[in-house]
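J.: return atomic coordinates for the entry below.
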Amino acid sequence: MTKEQVLKKYFGYDKFRPLQAEIIETILAKQDCMVLMPTGGGKSICFQVPALVMEGITLVISPLIALMHDQVQSLQANGVPSAFLNSSLTSVEQRTIEEKCKSGELKLLYISPEKLFYNDYLNFIKTLTINQIAIDESHCVSTWGHDFRPEYTKLNILKETFPEIPVVALTATADRVTRKDILTQLGVPDAKVFISSFDRPNLTLSVLPGRNRLKILQQFISKRPNQSGIIYCLSRKNTEDVAEGLRKLGITAMHYHAGVDSKTRSEVQDAFIKDEIQVIVATIAFGMGIDKSNVRFVIHYSLPSNVESYYQEIGRAGRDGMKSDTLLFYSFGDIITRKEMIQNSELPDDMKEVQLAKLDRMKQYAESEICRRRILLSYFNEEAQNDCGNCDVCQNPPKKFDATIFAQKALSAIARTEEKVAMGLLIDVLRGSQNRSIYDRGYQTLKTFGVGKELKYEEWADYITQLLNSGIIDIAYDERHSLKLNAISWQVLKGEKKVDLVRFEAYEAKKARLDEETPREKTKKEVIKDALFEKLRVLRKKIADEQNVPPFIVFSDATLSDMAQKRPINRFQMMAVSGVGEQKFNQYGEEFINEILDFTGKNPSFGRPKAEKGMTYLETFEMYKTGLSIEEMAIKRVLNPVTIISHLVKLYQDGQDIDLKQYIMTYEYNQIIAAAMKINIQKGDALKPLFESLEGVYDYGKLRIALAIWEK
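T.: Predicted coordinates for the structure are as follows:
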């Protein structure tokens, strides 16, 4: 089969995404390559399709058991013979898979690095006919990557062992330094690098101050009923507290972190994947090992340590390409905590410096007053031509005002407290708070005591943070986070420099950023389409539960949405739905068609879907494959036989397996082509002159058949 035929038959797609076809051709040409595509961008297709085109078996190195399980389960659901080898298998299961590998039954074998190098297991791999080696999550090989795994560093032995076999390294997140290191570590420094756009236009990007988090979470999630989401927290305790808080609010949520026993973790993850838990609250220990395509939102309760981690984690939303949301809570305390974690780590000083620099880039993103997508793309060395219009900054441009007086009040208070106070106590001084800390230090006698009582605590916290971020104030982390003056501070105090700050917005104003509803009301058709999607979603869950698989294994949300739009009511129409291949139709097609027929019967105002372009050709092709004659097809389809012939000719020209020669005798073909050459007929010319030159002996159907064979 060609790569296009494999794509349609096994994965149900009519065309490749950008770069996929080129990458596949590179692999088929036995050349090494590196693939950088965002999560959900279609990386797996790049090695799965050539695995099915080539003879032999593809070896896939994957870091996590759960990730292997999900990917193999998805492949098997599509009819692709595949398996994984890792520590979760019994010896009997392992031997069965090994026999299938040797007999050529399998096309893809997923294996962990630990398994590959345990007890010289590579010797078994050498006995197989390997056609390509795919290194998934290849950033794990680099110490510069955000998820370094020491066991990955041995993988260069694969290229040494199989020098003629193409190696493809795949990752969603790697800057220039990391890319170069990955290829060097894997022993393929000259591999061709394919960099897809890192843009994920289906993801909305929002950042909110780290206050009222639980209240915001409740409102955010309540607007997304039946939608799966992940909330990332910095600490184990955070995950437990947030999950419990959500449950008290009536939201099905569970926590997940490395301190939970493996059995419970597995149960929680399984329930989330099967849509039995709406929200999973987790540390970064969760996520890399799942392939769940219908996660509709990702929330960061705390600031991630770097842009790579943030990008990969938000990438777990909307893997199916459908609209999904991301939200990041940010506070200055997050920066302090992250810096302390880095400084107290056992990393060498040069790596600490790198991690601090990466944290600073993350801080810049969170505090951005320009399009957030531009910042993300810039980080990965990609330029955005326009603002995205799908982030909070684009949708709610910040309003600035002359805040010089407020800045001078804060700076004066820092000076009069002898630069010995952190932010909280400084705000108490400015607001004239009557508390013990103030009186113990005698700050109630300062001239600046109470000069800022017109602002609320939240307003001062917001403005002082902006002064810090603007470099107008410094902070001494080693002096209990005391605020310090610098040269710019004194310029402001002396009136030599003006200060513009973004005006503070109360929570009630900022929550508008979370509103996903458009001002207009949905049309009746849109409401009914959504209702059909929900019906199909319920059917999908029922089938998934019966088969004990995640719902997205049956069909993705994107496929259900396309199905609800097209409303297929026969095999030909269903096969035109994106994501429906032969195996999926054979397993589930009839049930979904019956559900659609039932729904449309109860909603006649919905109307019938328009016929898909090319659908009539597909119907003819399906009949042709059953062995019907042209006349029999014409009768069944209530069409003219010449029309059926035109369909067969078009299918033949498009590369389908059509035997046109059975419909024409050799002498007929010779006479028609001789006449065509005599009058110099060209491709695309009208057939009437040829018909007349042959005095009408042959009908237009015969002429089309002869010319199609001749042209090819």
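J.: C-alpha from now on. contacts and neighbour counts both.
T.: OK.
J.: please list all residues in contact with the closest residue to Leu19 other than its chain neighbours.
T.: Leaving aside its sequence neighbours, Leu19 sits nearest to Ser196 (C-alpha to C-alpha, 6 or more residues apart in numbering; 6.9 Å). By C-alpha atoms under 8 Å, 6 or more residues apart in numbering, the residues touching Ser196 are 18-19, 35-38.
J.: let's have those residues in CSV, adding distance to Glu590, neighbour count and secondary structure.
T.: Formatted as CSV, these follow (distance: C-alpha to C-alpha, whole Å; neighbours: other C-alpha atoms under 10 Å; DSSP: H, G, I helix; E, B strand; the rest coil):
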residue, distance to Glu590, neighbour count, secondary structure
Pro18, 32, 12, coil
Leu19, 34, 17, coil
Val35, 37, 24, strand
Leu36, 38, 22, strand
Met37, 35, 23, coil
Pro38, 34, 22, coil
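J.: what's near enough to touch Tyr379?
T.: Tyr379 neighbours (C-alpha under 8 Å, 6+ apart): 175, 307.
J.: run this one through as well so I can compare:
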Amino acid sequence: MNRESSLTDKLRHYFGFDRFKGQQEEAIKSVLAGNNTFVLMPTGGGKSLIYQLPALLLEGTAIVISPLIALMKNQVDSIRGMQSEDNIAHFLNSSLSKAAIQEVKNDVLDGKTKLLYVAPESLTKEENIEFLKRVKISFYAIDEAHCISEWGHDFRPEYRRIKPIVEEIGKSPIVALTATATAKVQHDIQKNLGILDAEVFKASFNRENLYYEVRPKIKPETQIIKFIKQNEGKSGIIYCLSRKRVEELAETLQVNGIKALAYHAGMDAATRSGNQDKFLMEEVDVIVATIAFGMGIDKPDVRFVIHYDIPKSLEGYYQETGRSGRDGGEGKCITFYSYKDIQKLEKFMHGKPVAEQEIGKQLLLDTVSYAESAICRRIILLNYFGEKYENENCGNCDNCLNPKEKVEAGDEVARALKVILEVNEKYKGEHIANILIGNKTAAIKSFKHYTLETFGSGKDHDERFWNAVFRQSMIAGIINKDIENYGLLKVTEKGHEFLKNPTSFMLVKNHEYEEEDDSANAGGAPSGATSGDPQLYSMLKDLRKKIAKKHSLPPFVIFQDPSLADMSIQYPVSLDELQKIQGVGQGKAKRYGKEFVALIKQYVDENEIERPEDLIVRTVANKSKMKVFIIQSIDRKISFDDIANSKGVEVNDIITEVEAIVNSGTRLNIDYYIDDVIDEDRQEEMFEYFREAENDSIEAAVEELGEDEYSEEDIRLMRVKFISDMGN
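T.: Prediction:
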């Protein structure tokens, strides 16, 4: 019987599969032949089989080095499930008792164990090194090998110590496996493990079934809830960068009727693994998680992966989005992008070693150019991993489905190439862009690059434009990034040819994402509150005027402009729904709401309006413990200064919170504090001002009353008293 068919027979015998996937068979033969082997296969490509089958066939025990305890346990359980004997596979890590460790060691020494999974930390323990010296080792398999590289998205320093330890234990072939690696990371892995001679097996990074989309980060919670409701019952993962955001978002989804749970490293192990199991067993639809979640999660039918925050690197992004649609079915990958998030990530890097900051910055720049670029997302992703995508339009990403205009940029590409060559290909994109624009940065001054002939030769465009030129020239193979010194721009042969014989170069213009406006103050109405339905908005204003007249109150005491604007977007038709409107609490809804919801209901019926019920995002009740604390403190007549001191904030912040509480209809009696800080005559004058005022604008009040006489803080306090006394 020839070896080909016998290998397939062994596959069927041990794993029950009829045939190999992709390059699995060739890679397995390389391991069986005792070669050093490097395997790069995207998530779901069947990497683990490449070391599991040879381990069962070869003499001795294969040592599998894996970074996560949960991952090891899953792998060992799945192998045991397919074999008749449990001791065929074991793991050795800090979660085992002394007795259990001894049992594992006995099985290995008796030759019963074919696969021994070890955490890199356990590998460095002296007693384990001594033990492994007594074992016949068939080969070492290093899983998640990207952890070796500082350029990988999950660098772990202990992975750097694998090679010296392996050499101390005794040399055997090395198999390195990873699901994401750029050319730079691959080179790092092979160099560090001393396997530059390895047989390399690379599968395509193209996952045709995945749809990629980047959206501006405006009201992301609303967008997420709407998306999930449109995809009812489907499994999904939402990634956030902070544990706090994970918990808040999971809670918001729950109160909006979505079966969601949180997952992050700060939770106790039992809750965490319980939540993971509920997701795997389909008791919940959505997991909101930090990137701690998902390594080794073998759920084939995850239908969407949403990034609430943009990831720190494209490798991380590829790995996380790759957890959707592993069965080849639908997989939607949606990312929310805001440049403010990038600035936050840059801030987190301060204080880290300079080399680490430099790497982090480069990886972030790649992520930014992916998000802002308007060319096919697949082309960019595959190019990042050193693969060329032949089609110009993949038909399954936002940029291909909504193409942006192209502009002729042959001249600009030539200008960029000239600068790169004039500085001897020794600088990064950011520096090249500054030379082109004519920015005299500190670096440009110190290298005297303002004296270059090309300095300022591209000042007719901004940095974003030049970034698009670099990115798209890379994809066209005209420039590339140096592998050893990642980030330095080099001109390729094709680039030199382009300079000799310039041709047309059509450039796709980058996206310009809007940013969410944070300027709305918690006090009065933000200026220019925008309404959804202008006709309804004007009817609501008329109704407010009529009710205000009836109660002899200024209209803003009934409901403020932003509340009316929100009503004209959400169309609330019951008091319960009205309470979900911005700035409307239970008190306001009960006191004035009846006529408003009656008007909206009639309007909706008469105009046959389909209400966006899924857009009425319920916020978590009493989200702010601060508000409860303030209400209790005011009941006990504690001065605002003392409340502020006890919370480590300014008095101004306390007034802002008090404004929000009163504006949503809660009555607060702050007379004790006002009497303490404002004399009686001035109180009366300000109170009378608000009785006559057209709106509750603080600026208008300061102007009318005179800023020399009345401080902004005093006026805000009196506005709170007025609204609370008269309206709530």
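J.: care to give me the TM-score?
T.: TM-score of the superposed chains, computed with TM-score structural alignment, normalised by the length of structure 1, equals 0.55; 428 aligned residues with a C-alpha RMSD of 3.5 Å.
J.: what's the counterpart of the residue nearest to Leu19 of structure 1 in structure 2?
T.: Structural alignment (TM-score structural alignment) places Ser196 of structure 1 against Ala203 in structure 2.
J.: how far away is that match from Lys47 of structure 2?
T.: 10 Å (C-alpha to C-alpha, to the nearest Å).
J.: joint contacts of these two?
T.: Met41.
J.: where's Leu177 of structure 2, which helix or strand?
T.: Assigned by DSSP states H and E, Leu177 of structure 2 belongs to strand 174-178.
J.: mean shift between the helix or strand that comes right after that strand and structure 1?
T.: Counting by DSSP H and E, the next helix or strand C-terminal to strand 174-178 of structure 2 is helix 183-193. Superposing on structure 1 and averaging over aligned pairs (mean C-alpha distance after the TM-score superposition for structure 1), helix 183-193 of structure 2 comes out at 1.9 Å.
J.: helices or strands up against helix 183-193 of structure 2?
T.: Applying 3 or more C-alpha pairs under 8 Å, 6 or more residues apart in numbering; DSSP states H and E, we find helix 183-193 of structure 2 packed against helix 162-169.
J.: quick revisit: same check for the contacts of Ser196 of structure 1, but in structure 2.
T.: Retained in structure 2: 18-19, 36-38, out of the contacts of Ser196 of structure 1 (criterion both residues aligned by TM-score structural alignment, their matches' C-alpha atoms under 8 Å).
J.: what lines up against Asp462 of structure 1 once you look at structure 2?
T.: In structure 2, Asp462 of structure 1 lands on no residue (TM-score structural alignment).
J.: ok, now Cys140 of structure 1?
T.: By TM-score structural alignment, Cys140 of structure 1 lines up with Cys147.
J.: now do Ile27 of structure 1
T.: So, by TM-score structural alignment, Ile27 of structure 1 is matched to Val31.
J.: and the gap between that match and Cys376 of structure 2?
T.: Distance from Val31 of structure 2 to Cys376 of structure 2, by C-alpha to C-alpha: 37 Å.
J.: Gly45 of structure 2 too?
T.: Distance from Gly45 of structure 2 to Cys376 of structure 2, by C-alpha to C-alpha: 24 Å.
J.: between those two, which one's more packed in?
T.: Cys376 (24 against 18; other C-alpha atoms under 10 Å).
J.: corresponding residue for that one in structure 1?
T.: Match for Cys376 of structure 2 (TM-score structural alignment): Cys371.
J.: OK, contacts around its match?
T.: Cys371 of structure 1 sits in contact with 387-389, 391, 393-394, where contact means C-alpha under 8 Å, 6+ apart.
J.: could you rerun that using 6 Å?
T.: By C-alpha atoms under 6 Å, 6 or more residues apart in numbering, the contact set of Cys371 of structure 1 is 387, 393-394.
J.: with Asp301 of structure 2 instead?
T.: Contact analysis of Asp301 of structure 2 by C-alpha under 6 Å, 6+ apart lists Gly325.
J.: kindly tell me how buried Pro348 of structure 1 is, as a neighbour count.
T.: 9.
J.: and which of the kept ones among the contacts of Ser196 of structure 1 is nearest to Leu116 of structure 1?
T.: Proximity of the kept ones among the contacts of Ser196 of structure 1 to Leu116 of structure 1 (C-alpha to C-alpha) peaks at Leu36, which lies at 24.3 Å.
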